[in-house]
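Asker: I need the structure of the sequence given here:
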Amino acid sequence: NKKQKFEEIDVERVNIVEKDGKLKMVISNAERQHPGAVDGKIIPREGGRPAGMIFFNERGDEVGGLTFRGDTGEGQYNMLTFDKFRGDQTIAFQHLESKDGDYFAGLSFNDENITTTDRIAKIEAIKKLPDEAARKAAQAEMREKGEFLVNRLAIGKGRNKSAFISLSDAKGKERIAISVAADGTPKINFLDEAGKVTYSLPEASKADKKQ
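Answerer: This next block holds a predicted model:
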């Protein structure tokens, strides 16, 4: 019987495959979740992945997913992502709350300055460095070059009920910040590479500048 009907099923993981067995989607709990793959290589991950759905294309590469994590002491999030071809998430619709109090609900667009496989290779090489200081320096260099996944555009709202648009450069450094506060006050800030505000709209009054 090729078609069966069930009223209820308890299952830890479901693999959706084509007739030839090629994996197209995984619905899984956290323990059995697929780690993801790109260019035929499994993506190494520390601490596993959350429960949800992971999507795959004809090449067998991960192309996005719907994942969620509750309050585990590390914060919580719900996220629907779409990946760049042979790359990492380029579009994310998300709700995030970190253990440090950070909050974001909205849409973000990300960029990659190196391929996912090259980034993974660099990260794995850094892990093998014997000195902690050397590892931190190498990670800082990657971050400065924008070799991690960098956010270019975020549209959303914050915990303080503000609505905002954030535009960043290729290294992920915010350069324009547009916001409307909960009380209705609008503002536009232009920032330099160091994150210092160089110009604002509306301009600060003379009294504000003296403070």
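Asker: hey, let's count contacts and neighbours off CA atoms from now on
Answerer: Will do.
Asker: So which residues of the chain form strands?
Answerer: 13-17, 23-28, 37-38, 41-42, 51-56, 62-69, 75-83, 89-98, 103-111, 150-157, 163-168, 174-180, 186-191, 197-201 (DSSP state E).
Asker: Please provide the structure for the following sequence as well, for comparison with the first:
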Amino acid sequence: MDTIEQLAKQVKILTITVGVLLIVLVVFGIKLFTGDKASAAELTVQRLNIVESDGTLRMVISNKEKQHPGAIDGKDLPKRERDAGMVFFNDKGDECGGLMYSGDKNGAGMVYSIDQYKNDQIMQLQYSQNGENKKIRSYGFKLWDRSDDFTMGQLVSHFDSLKLDNSSKAYRDEVARLKAKGYLGTERLFLGKAKNGQTGLFLSDNKGKPRLKIYIDSLNRPVIQTLDEKGAVASTLAGSN
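Answerer: As a prediction, the model looks like this:
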């Protein structure tokens, strides 16, 4: 009997102890996340969502596995593979840019993008590298034009309605058609080092055709080059090395 009473007493003490610990944890959690002076020396998470008081998502900091797929017109995009980093969302909860990064012995990269409202990126600071032994690198600043007549939401709905396999010829043909109409964005400027080793300023017309290059070539000569609308070199002015 004494043994049973002692066991009952120990269970009672354990129950009280667990209850006190739970209360302490709840109080600590409330202070940590809602207190005016909440702070923590270190926080380890796989994903962190920053939201407004009404729940509107404004920023996601995440690893690769749990990265947000993006959102447009108030709807999340289909699940897709994205690198670790930060994704930014505007007042409406639509993606409006982000900072992504990755890297291993086969390749590395980091991209900071600023998106046009209701569309894809129009400004981007980027670095990319491929190859383990013979490395190919490109890094610099890019600008795009985006159509107001064909938003990202319309693009997503368009391809959803077609139900095309992403690896099919029909899909590639439709991408080419939309690109020719300027609906997929047109790269207008690159300032930096290109994959071919040229470092300089590269400008394109509103159809995405290269028209002006100002760069340093492989012989360390300054070069100014103009091109016609078909991409043929119209004039070249090269200095000495």
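Asker: For the two chains, what TM-score is obtained?
Answerer: Here the TM-score for the pair of chains, by TM-score structural alignment, normalised by the length of the first structure, is 0.82; 201 aligned residues with a C-alpha RMSD of 2.7 Å.
Asker: circling back: redo the strands of the first structure as CSV? Include mean neighbour count and distance to Ala133 of the first structure.
Answerer: Conversion of the strands of the first structure to CSV gives the following (neighbours: other C-alpha atoms under 10 Å; distance: least, C-alpha to C-alpha, whole Å):
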stretch, mean neighbour count, distance to Ala133 of the first structure
strand 13-17, 15, 41
strand 23-28, 20, 38
strand 37-38, 19, 30
strand 41-42, 12, 28
strand 51-56, 22, 34
strand 62-69, 22, 32
strand 75-83, 18, 28
strand 89-98, 19, 26
strand 103-111, 19, 28
strand 150-157, 20, 23
strand 163-168, 19, 28
strand 174-180, 19, 27
strand 186-191, 17, 30
strand 197-201, 13, 31
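Asker: Columns distance to Ala121 of the first structure on top of these, output as CSV?
Answerer: Below are the strands of the first structure laid out as CSV (distance: least, C-alpha to C-alpha, whole Å):
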stretch, distance to Ala121 of the first structure
strand 13-17, 28
strand 23-28, 25
strand 37-38, 12
strand 41-42, 11
strand 51-56, 22
strand 62-69, 18
strand 75-83, 19
strand 89-98, 18
strand 103-111, 18
strand 150-157, 18
strand 163-168, 26
strand 174-180, 27
strand 186-191, 33
strand 197-201, 36
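Asker: What's Asp83 of the second structure aligned with over in the first structure?
Answerer: Counting by TM-score structural alignment, Asp83 of the second structure lines up with Pro50 in the first structure.
Asker: List the residues that contact the residue found closest to that match once you drop the neighbours it is linked to in the chain.
Answerer: Nearest non-adjacent residue to Pro50 of the first structure, counting by C-alpha to C-alpha, 6 or more residues apart in numbering: Ala30, 4.5 Å away. Counting by C-alpha atoms under 8 Å, 6 or more residues apart in numbering, Ala30 of the first structure touches 48-52.
Asker: pull the longest helix from the second structure.
Answerer: helix 2-34 (DSSP state H).
Asker: Tell me how far that helix lies from the chain's centre.
Answerer: Relative to its chain's centre, helix 2-34 of the second structure lies at 45 Å (C-alpha atoms, centre = their mean, to the nearest Å).
Asker: now do stretch 154-162 of the first structure
Answerer: Counting by C-alpha atoms, centre = their mean, stretch 154-162 of the first structure comes out at 17 Å from the chain centroid.
Asker: May I have the distance across it, first residue to last?
Answerer: 13 Å (C-alpha to C-alpha, to the nearest Å).
Asker: repeat for stretch 69-86 of the second structure
Answerer: End residues of stretch 69-86 of the second structure are separated by 11 Å (C-alpha to C-alpha).
Asker: same deal with stretch 118-135 of the second structure?
Answerer: End-to-end for stretch 118-135 of the second structure, by C-alpha to C-alpha: 36 Å.
Asker: who's in contact with it?
Answerer: So stretch 118-135 of the second structure is in contact with 72-73, 94, 96-97, 105-116, 136-146, 151-153, 185, going by C-alpha under 8 Å, 6+ apart.
Asker: The same query, at a cut-off of 6 Å, please.
Answerer: 105-116, 136-144, 151-152 (C-alpha atoms under 6 Å, 6 or more residues apart in numbering).
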